Each structure stands twice: as C-alpha cells, then as structure tokens.
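> when you get a sec, could you give me coordinates for this:
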Amino acid sequence: MELMDKLWNAAKENKQRIVLPEGDEERTIIATEKIQKLGLAFPILVGNEEKILEKAKELGVDLTGVEIINPEKSDRLQDYINAFYESRKNKGMTLEKADKIVRDPLYFGTMMVKLDDADGMVSGAVHTTGDLLRPGLQIIKTAPGVSVVSSFFIMMVPGSKYGENGMLLFSDCAVNPNPNYEQLAAIAIATADTARNLCKIEPRVAMLSFSTMGSADHEMVDKVRKATELAKELRPDLLIDGELQLDAAIVESVAAQKAPNSKVAGKANVLIFPDLQAGNIGYKLVQRFAGAEAIGPMCQGFAKPINDLSRGCNSEDIVNVVVLTAVQAQAQNAK
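The predicted structure follows:
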C-alpha cells in the first residue's frame, strides 16, 4: 500500500472538491465522513439534505462541515440547465428536456465539474458504468488529442513478485466491449501515461493475447499485433510489446522461452487486455483468487476527472477512488 500512502499524502497537500452524486447511499456517506475528517478532499454530496442527514444519523456518521447540495434548491441549477442546453441544442436538446435531465444528480454533478464548481466526480456505488459515461461523454467529453475514454484498475497483489512489487495496471476492464486496433493502441498509450503520471512508475506495457510473438494465427491475434505496432509508432518513448500471453508477460522464466528478445516480457507492469470480456474476467480472477485489492475502475481520457466505482465496492474503495480522482484533478489543474 505504499502507493496509496503517497497518493493520500498528495491529496491532503492540495485538497480538491470532489462531488459524490449518490449522496444518500450508505457506503458513500460512511466514506464521506472519513474523507472529511482525514482532510483528503472537500467532499460534496448531492441529494436531499434532510434524507442524507437522517441516513447519516442512523449510521452514526458525522457529516459536520460536509457540503450537501440539493439540485432542486441550488442557485446554480438554472445556470447548469442553460449551459447543458447550449452544448446540446444542435443535437435536438430543448430547454424543457434540459430542465428535466440536469435535475438528475449524475447530470447535476457532471455539470458541477464542467463549470468548475467541483474538480472531479465519483459515482457508481449504485449506478452502472454506462450511467456515468453517458453524461461524461455528453458534457465533459474527451481530453484534447484523446480518441477514446477507457478504464483501468490498479491491482495490488499482496506478497507478489509480479509487476511493480505486486502492483499492476489492468486495462480496459469496464468501458470498451470490443475495441478495434486503433482504440486498443490508444488504450495502451493512455494506461502507460497513467502509470507514469499517477502511479509514478516507468510503464512496461504488455499487449495480451492467447498468442505470443506469432505462436498462433487468428483475426483476434491480428488485432493485438496491429495495435502494438501502432502504439509503438505513436509513442516510441514507451516500452510496449506484444502480442504476449499472460505468463510470457509477467513470468521471467516463461518469457525467456517464448519472447527472449522482448524488453517487456517477464517484467510487464501494465497489462492491456484485448477486449472487455478478458479484462473484466481477468481483474476479478486476480481480485478473488489472489486476494488482490482492485482500486477502480478509474476512467482515463476525459477532459476532467470523473470516475466509476464497482457496485460491489465498500466504503474504503470509495475513499481510495476519491483520493485518486483528487490527484488526477491536481494534475489537470496544474496544466
């Protein structure tokens, strides 16, 4: 947990405003108390204040000093409605529709981030990834030069020698069902940059497949090969290699047999899965079988940080994702 200790300290040094649109959800309320008391961020809960405070009292949670915003009573509601309408009117949006949509806590929270009333947003304890992505893509949009939004998990495997002393980044495990080779290359580059900028490690990126360096021929393998070639061409400064089977990517003895000339094989700390089925299954296998802590899914590629939670998350997971979102916001605000 050395990484999270560093990120917690970084979050405390320059506290960010993080909006939590699932304001009356129990795990979110419990997490908010900890975030507030430890000074990890300025948490903002969205929802009915009376309902949230009543739920907090039932849970024995102290929300003293926490900002709670009810969209229905907010003096910024009309500004958000007007801004949303202006951004979507060319796509058939009307003021009447915008009025209904922006009152939804997820859309309200996203508009807070868009108009700089919050630095980032965390949701997903009860909402799906699609619920988060929809307003994110409509309102926040992708960062300049980024073609696709994707997700990553930071996997912390206790006692493991693989990756970076047991830490690996997995992507994409939550967003893109079947990326084409161009999208897969973009995901690899984005995750490498995340490893470097957020986790402060030098990325060694393995493009995963059921084939290693030509051991099998199939259209699914071809996609990974083309993605690897494109990613290398676009970012020659990064260590990216493939296609690699999982064992060749992380086990040095296997790498010596299957990919002896690779600078990544046997030493990968960033694993790029060929599609969402593989990524989602892969992170859950490691989480359950190896007792790994799976931090995320975090989003990358948005112009401003908004991040997803697993609906199976606990309050500690929410705290950690808020911390990561705050550190992402620090980096973006510094640009």
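
> switch to C-alpha atoms for all contacts and neighbour counts from now on
Will do.

> farthest residue from the center of the protein?
Within the chain, the residue lying farthest from the chain centre (C-alpha atoms, centre = their mean) is Q257, at 34.6 Å.

> to compare against the first, here's another:
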Amino acid sequence: MDFVQRQKFLAKKNQKHLVLPEGYELRTLKAAKILMEEGIAKRITLLGDPKEIEAIAFEAGLSLESNFFQVINPRDPGDTLEQYAQEYVRLRQHKGKTIEQARIDMQKVLNFGCMMVRLGDADCIVAGADHTTGDVLRAGFEIIKTAPSVKYASSCFVMDVPDKSFGADGLMIFADCATIPDPTAEQLAEITIAACESCKNFLRVEPICAMLSFSTYGSANHPNVDKVIEAVRLVKTKRPDLNVDGEMQLDAALSSSVAKKKAPMSPVAGKANTLIFPDLQSGNIGYKLVQRFAKAGAYGPFMQGFAKPISDLSRGATVDDIVNTCAVMLAQA
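The predicted structure follows:
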C-alpha cells in the first residue's frame, strides 16, 4: 500500500468533515465528486454562491442533492455569520478589529472556512486552487492559529522515491519547502520539531532527522552553517527525545558509506528519513530535483504546526492532487 492509498484508507476509516472554500472552482468540484464516490469523507461543505456552484457542479457531472454535500454562502447574513464575526473580533481585537469589519471579513470564503474548522463545524480545510499560498496561510494564522507551544507554522512534502532503500521504504519528509524563506535558528528548530511530528503522523515511523548544510560537523565555517548548528542545539534542548542530528551534508545523511567517513558516531547519518533544509531556496530546489530526476512522488505541501489540519494547494493543482491532499487532511483530522 503506497502513501496515497494508506491516507485514503485512513480517511475512509476516520470519516471526517471537510470544508472546501473554493466550492465554485471546477477542479475542486471534480475532486469533491471523487471523494464522495470513494467514501473518503463523511461530509463536504462547499463555500460560495449556491447558483454559481450548482452551475459548475453540473459541468463537473456532480449532483449536489445528496446529503453528503452542504453548500454555504458566507455572504448570507445570519446567526452563523454573526457568531463567526464575534469570534474573529475576539481573536483580532488586539489588532484593532471591529465587529463591523469582522462581519465583512467573515464573508471571505477562506476566513469563513477556517472559522468552521476553528469552532469544530468542520474537521479540516483544503484551499489554494484559486488563492495564493499567502492568502491561505494568512487565514490559517489569524483564525486556526498554531498549536500550543508552536510560534511558527511551516510546511513539509512527503517524497516517495522509487529506490526503497532510502527513508522509510522510500518515503521521506522534506521540510520546509514552501513557507518560511529564510528561517532563523529558532524557526529552523521549530520546523525540525514539526517535521518530526509529520514523520510520525504521515509515515507512521519514528523520525530519523538530519539537519542539512554544506558542512558536516564543522567541516566548513560560515554564518549559514552557524545557524544550522544553533538550530540543532535548540532542538536537542527542547526535544531531547527526538533523534535529530546535524549539521550534515546530504550525502552523509543518506549514504551509509559516506556516513562512516564523515559522521561515524552519528545516530542519524546514513539512515535519515526526515530532511531539514536550511532555507526555502534549498528546500524548494531539493524536492523538485528529487521529483524530476528520481521520478519521485511529491505530495504536499502539507502545513505543519497548526492547531488543526489545513493544507494549501498549488494553483496549478490537478484534480488528483486535490483528491490526494484532501485525503491526507481527512486522515490527519
């Protein structure tokens, strides 16, 4: 059973409620149809203008008459909108948010969807087919918030490489590849801790985590190396239970023969299933190199560090991409 099949199996078992804020988007509705037909969710809420959604659903060959679907127009005044606006004021009053502005803000589909998840009216949210990553993250940060003790949310990819000698039978966590461009040592430490939790949740194995650099154990001197060294120290201080090591080069993290030469005493070198990149440029380039050259499956980005499951899509996402991402969020809910 591969990664996607496993996530679909878990989602079918969990039977959770998904909100799709871009209910008016054709690919999203085609994905919703598949989720219904395969029994991957208990219920799906689509946000947007009901007439627009109905017209596009017809184009997608989807009937909305089933009780499986709920269509909500966030622009409709009512008790739910008022409840959400009041909660939004409570969350953002320190930023000067007024109830009048909150009522306007809650009519936006991303805000409304995130509030549904925050208040338990839905279990998870997937968006991004028609919004930027910044839009999705902003709504998530302001409304769903990060998990307790987490200051910075980030992201990870699940990579499925054909060579099953790597990672956990070919599955690996890459982080952060989509969220924080130039993380500080503190942020890099939080990315690492969150990625280790993602490894447990997504891969169902204990993380063996390498914090990557162009240096292994002080083989090079540079401020960029110093940042990784400090991040390693912070992780080991905060979470001594995690199997994390670094700084190390990629070949030392993945190759047992190189590990014997460069880091023979490391509990991680040569065996890593979770890779932490020092910045977004290296992470984004790294996962795409593996995806293209190794013909690996690249699933994500999945948000990590949030209090409840939220995920961003590429605006170029295919229907299958949307289905797979929804399945992963439903499995985690």
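
> what's the TM-score here?
TM-score for the superposed chains, counting by TM-score structural alignment, normalised by the length of the second structure: 0.94, backed by 329 aligned residues with a C-alpha RMSD of 1.5 Å.

> could you give me the residues in the second structure that the helix or strand the residue farthest from the centre of the first structure falls within aligns onto?
Per DSSP states H and E: Q257 of the first structure is located in helix 252-258. Under TM-score structural alignment, the match for helix 252-258 of the first structure in the second structure covers residues 256-262.

> the matching stretch vs the first structure, average distance?
For stretch 256-262 of the second structure, the mean deviation from the first structure after alignment is 1.7 Å (mean C-alpha distance after the TM-score superposition for the first structure).

> what's in contact with that stretch?
Outside stretch 256-262 of the second structure, the residues that touch it by C-alpha atoms under 8 Å, 6 or more residues apart in numbering are T216, D251, A252, A253, S266, A269, G270, K271.

> do the same with stretch 275-291 of the second structure
In this structure, residues lying in contact with stretch 275-291 of the second structure by C-alpha under 8 Å, 6+ apart are 157, 159, 161, 172-183, 188, 191-192, 195, 209-213, 224, 228, 296-298.

> all strands of the stretch 1-150 of the first structure, in order?
Per DSSP state E, counting those that start in this stretch, the stretch 1-150 of the first structure carries strands over the ranges 17-20, 42-46, 67-69, 120-123, 150-156.

> centre of the chain to the first one, how far?
For strand 17-20 of the first structure, the separation from the chain centroid amounts to 15 Å (computed by C-alpha atoms, centre = their mean, to the nearest Å).

> what's that strand packed up against?
strand 42-46, helix 105-114, strand 120-123, helix 315-333 (3 or more C-alpha pairs under 8 Å, 6 or more residues apart in numbering; DSSP states H and E).

> mean deviation of that strand from the second structure?
With mean C-alpha distance after the TM-score superposition for the first structure, strand 17-20 of the first structure averages 0.8 Å from its match.

> next one: the last one
On the superposed models, the aligned residues of the second structure are on average 0.7 Å from strand 150-156 of the first structure, with distances taken as mean C-alpha distance after the TM-score superposition for the first structure.

> repeat for the fourth one
In this overlay with the second structure, the average offset of strand 120-123 of the first structure from its partner residues is 0.7 Å by mean C-alpha distance after the TM-score superposition for the first structure.

> what's that strand aligned against in the second structure?
So strand 120-123 of the first structure sits over residues 124-127 in the second structure, by TM-score structural alignment.

> show me the contact partners of the biggest helix by length in the second structure.
Longest helix in the second structure, counting residues (DSSP state H): helix 223-238. Residues outside helix 223-238 of the second structure that contact it (C-alpha under 8 Å, 6+ apart) are 184-186, 188-190, 192-193, 211-215, 242, 244-247, 278.
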